[in-house]
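1. no sequence on hand, only this structure:
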């Protein structure tokens, strides 16, 4: 399976350090989740003759706390290989990323065009209670950049939900952002990335936020159900 994992050592200093508010624990583990080397003989952006499927997200995409080949983007790559689809998978997940951080780096990521762009961001914004208007604006900025840099790309938006720690109204409005953005921009929507995983202690690590390998397998099935028609 040809899985390219981009290195963001120069960006880590600018990134937020946790998918939750516990910055010290994420800081200790983030390098493993975000700086894995590309597959042997393959450099990021190198021409492989394959179409590019890029996952752009935070620690959920990066595979925080699990082995790189256990994270859902790698599992999607395995599925693609088993079906002999003409795609390479690029994991551009960065632990601790917010929509603002994603908006600032997406142009750098898209130095090479992509064919399918899976956007998984916003969870950190919601957990920190950031203004929803800013989250909405940043997601739109990322979408606009993708369409400017890779106008042929199909964009898939991964929906997210948060617990009502910031109040039920905030949680409801946060959830609604994803359907709103998908409808406005005519995107393919994964209604809830963590369907069947979020809130289940047996499928999440000790922090209650990041999936275990078993949780990632369920996430991969959720993503694949939406992504397969796009790829085929």
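-> Happy to help now that I have it. These numbers come from a predicted model, not from an experiment. Residues are numbered from 1 along each chain as shown.

2. please count neighbours and contacts with C-alpha atoms only from this point.
-> Will do.

3. which SS class is residue 160?
-> When the structure is split into helix, strand and coil by DSSP: H, G, I helix; E, B strand; the rest coil, residue 160 lands in coil.

4. how near is the closest residue to it other than its chain neighbours to residue 175?
-> The spatial neighbour of residue 160 that comes closest, neighbours along the chain excluded (Cα to Cα, 6 or more residues apart in numbering), is residue 192 at 5.2 Å. With the distance defined as Cα to Cα, to the nearest Å, residue 192 ends up 9 Å from residue 175.

5. residues that sit against both of these two, list them.
-> Listed contacts common to residue 192 and residue 175 are 159, 160, 161; contacts here mean Cα atoms under 8 Å, 6 or more residues apart in numbering.

6. okay, now the one to match up with it:
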């Protein structure tokens, strides 16, 4: 009898100990449970988006067209499909000169923090017969500022009609090549090369490409731009 009572007491003690442990565990779970249950599942943090900033004139601002028809918008669509994590900001302004671009570059770099800067300026300087040394200095300033901000640069060149004189037109084109060599940046010598000899590719002013010509310009620029996105 003594043995039975002793075993019963021991078993009862073990049950009470187990009940006490379970009670403590449930109390702890009750205390921590709501916070634990409310904690959201860990989410993958998306990689920061990288930006291509286009600084251009009317040729990049889709003059005479809807913005979506221009080569810059078409390039943005291609990048969205083929280069996740990239976006395009078009800061081009119709009538822009290299002086205007040089005045705006710091603000655009600060605002957009681009990884790549496409500089397509100079045509309006040439059409106005502005001093080529001045145009070159403005482009030089834009390239230096972009590189100092940590961006790669694609310099997009233009050519002038022969009526401005051989010396002017040749020096105009050479400025782009010289700046690209000096700064070690990518160069597309002539934006309109794929369509330059096709009169039907231009609007009535014979200066600005029509909508159907924009994909050709996009593909032309893409050859120089795509390596900078890798």
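-> Looks like it came in fine. Quantities reported herein were computed from a predicted structural model and do not represent experimental measurements.

7. so the residue nearest to residue 160 of structure 1 sits against residue 157, correct?
-> No: in this structure, residue 192 of structure 1 sits apart from residue 157 without contact. The criterion is Cα atoms under 8 Å, and the distance is 9.7 Å.

8. compare the two (neighbour count), which wins?
-> Remark: of residue 192 of structure 1 and residue 157, residue 157 carries more neighbours, 25 against 19, as counted by other Cα atoms under 10 Å.

9. trace the more buried one over to structure 2, please.
-> If you follow residue 157 of structure 1 across to structure 2 using TM-score structural alignment, you land on residue 155.

10. who are the packing partners of the helix or strand harbouring its match?
-> Residue 155 of structure 2 is part of strand 152-156 when elements are defined by DSSP states H and E. Using 3 or more Cα pairs under 8 Å, 6 or more residues apart in numbering; DSSP states H and E, the elements in contact with strand 152-156 of structure 2 are strand 116-120, helix 132-148, helix 166-183, strand 186-188.

11. which of the ones you listed is buried the deepest?
-> With neighbours taken as mean count of other Cα atoms under 10 Å, those reach their highest mean count in strand 116-120, at a mean of 25.

12. next secondary structure element downstream of that one?
-> Secondary structure here is assigned by DSSP H and E; on that basis, the next helix or strand after strand 116-120 of structure 2 toward the C-terminus is helix 123-127.

13. residue 81 of structure 1: which element?
-> Assigned by DSSP H and E, residue 81 of structure 1 falls within helix 72-82.

14. neighbours of residue 230 of structure 2, how many?
-> Residue crowding around residue 230 of structure 2 was assessed by other Cα under 10 Å; the count is 6.

15. oh, that last question was meant for residue 23 of structure 2, not what I typed.
-> For residue 23 of structure 2, the neighbour count with other Cα under 10 Å is 12.

16. how about it, what's its partner in structure 1?
-> Residue 23 of structure 2 is assigned no aligned equivalent in structure 1, the criterion being TM-score structural alignment.

17. next SSE downstream of the helix or strand containing residue 23 of structure 2?
-> For residue 23 of structure 2, the element it lies in under DSSP H and E is helix 2-38. Proceeding C-terminally, helix 2-38 of structure 2 gives way to strand 50-56 as the next helix or strand, assigned by DSSP H and E.

18. residue 36 of structure 2 versus residue 65 of structure 2, what's the distance?
-> From residue 65 of structure 2 over to residue 36 of structure 2 (counting by Cα to Cα), the distance is 56 Å.

19. which of these two has more residues huddled nearby?
-> Between residue 65 of structure 2 and residue 36, residue 65 has the larger neighbour count (other Cα under 10 Å), namely 14 against 11.

20. surely that one forms part of a strand?
-> No: counting by three-state DSSP, residue 65 of structure 2 falls outside a strand, being coil.

21. tally of neighbours for the residue nearest to it when sequence neighbours are not counted?
-> Leaving out its chain neighbours, the residue that sits closest to residue 65 of structure 2 by Cα to Cα, 6+ apart is residue 211, at 6.8 Å. Residues lying near residue 211 of structure 2 (other Cα under 10 Å) number 20.

22. also residue 27 of structure 2?
-> Close neighbours of residue 27 of structure 2, defined as other Cα under 10 Å, add up to 12.

23. what's the answer for residue 64 of structure 1, then?
-> Count around residue 64 of structure 1 with other Cα under 10 Å applied: 28.

24. spatially nearest residue to it, not counting backbone neighbours?
-> If the residues on either side of it in the chain are set aside, residue 64 of structure 1 comes closest to residue 33, at 5.0 Å by Cα to Cα, 6+ apart.
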